[in-house]
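> sequence and predicted structure, then a few things I'm wondering about:
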Amino acid sequence: MSIREVEISDESIRLGQFLKLAGLAEDGVHARALIEDGEVTVNGREETRRGKQLVHGDVIAVLGEKARLVSRAL
């Protein structure tokens, strides 16, 4: 399975925001539902906090799609 890279300009981003930015969720409501339903993992572990801070190198998976966070701020 390929992992696409999603670049941000800051050092970190909240999980809910990242899901929208990466196209893994349609909007904030969809992001919350995915997280609450246990469909989201961060670095292979289920994550239930929409406000979880993600940093460079984190790999987020949703329903078989994976995206890696890349920070330009580093």
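Here it is on my side, so go on. Numbering: from 1, shown residues only.

> for the rest of this, base every contact and every neighbour count on C-alpha atoms.
Fine.

> wait, isn't residue 51 in contact with residue 12?
No - using C-alpha atoms under 8 Å, residue 51 makes no contact with residue 12, being 11.2 Å away.

> ok so residue 18 is a strand residue?
No - per DSSP: H, G, I helix; E, B strand; the rest coil, residue 18 lies outside any strand segment and is helix.

> that one: how many residues sit nearby?
23 (other C-alpha atoms under 10 Å).

> circling back to that earlier point, so residue 51 and residue 12 - more neighbours on which side?
Legend: neighbour count by other C-alpha under 10 Å for residue 51 and residue 12, higher for residue 12 (17 against 12).

> that one contacts residue 56, doesn't it?
Yes - using C-alpha under 8 Å, residue 12 is in contact with residue 56, at 7.2 Å.

> what touches both of the two?
Both residue 12 and residue 56 are in contact with residue 71, where contact means C-alpha atoms under 8 Å, 6 or more residues apart in numbering.

> the structure to be compared is supplied as follows:
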Amino acid sequence: MSNILFELRGEFIPLDSLLKATGLAESGGRARVVISEGQVEVDGKTELRKTAKIREGQVVSYQGTQVRVLAGT
């Protein structure tokens, strides 16, 4: 499983935007589809809310990749 470290620029990032920003989804539309299909996990649980607020310390998993969300500087 590969890992990506993602640094927040604010308090949170919507889940669909995170997938697009990290390159795990080629577009926001594709990100929303894979989320609605139940392919994305947040902290080990399936997340179906496309705009779920992802905050510092959370881990998002999709297709064998984990994104660890870090606080911005």
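Everything's here; your move. Bear in mind that the values here come from a model prediction, so they are computed numbers and not experimental data.

> work out the TM-score between the chains.
In this superposition the chains share a TM-score of 0.91, using TM-score structural alignment, normalised by the length of the second structure; 73 aligned residues with a C-alpha RMSD of 1.2 Å.

> span of stretch 49-58 of the first structure from start to end?
15 Å (C-alpha to C-alpha, to the nearest Å).

> list the contacts of that stretch.
Under the contact criterion C-alpha under 8 Å, 6+ apart, stretch 49-58 of the first structure has outside partners 11-16, 31-32, 35, 42-43, 68-71.

> among those residues, which are in strands?
Under the assignment DSSP state E, the contacts of stretch 49-58 of the first structure contribute 12-14, 42, 68-71 to strands.

> could you identify the buried members of those?
Among these, those scoring as buried are 12-13, 42, 68-71 (criterion: 16 or more other C-alpha atoms under 10 Å).

> show me which pair in the residues you listed is furthest apart.
Farthest apart among these by C-alpha to C-alpha are 42 and 71. That separation is 16.1 Å.

> how many residues are close by residue 46 of the second structure?
16.

> how about the contacts made by residue 47 of the first structure?
35, 38, 40-41.

> likewise residue 14 of the second structure?
50-54 are the contacts of residue 14 of the second structure under C-alpha under 8 Å, 6+ apart.

> for ChimeraX, what selects the buried ones among the residues you listed?
Buried residues among those (16+ other C-alpha under 10 Å), as a ChimeraX selection:
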select :50,54
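
> just the contacts of residue 14 of the second structure now: which is nearest residue 2 of the second structure?
For the contacts of residue 14 of the second structure, the nearest to residue 2 of the second structure is residue 54 (19.2 Å; C-alpha to C-alpha).
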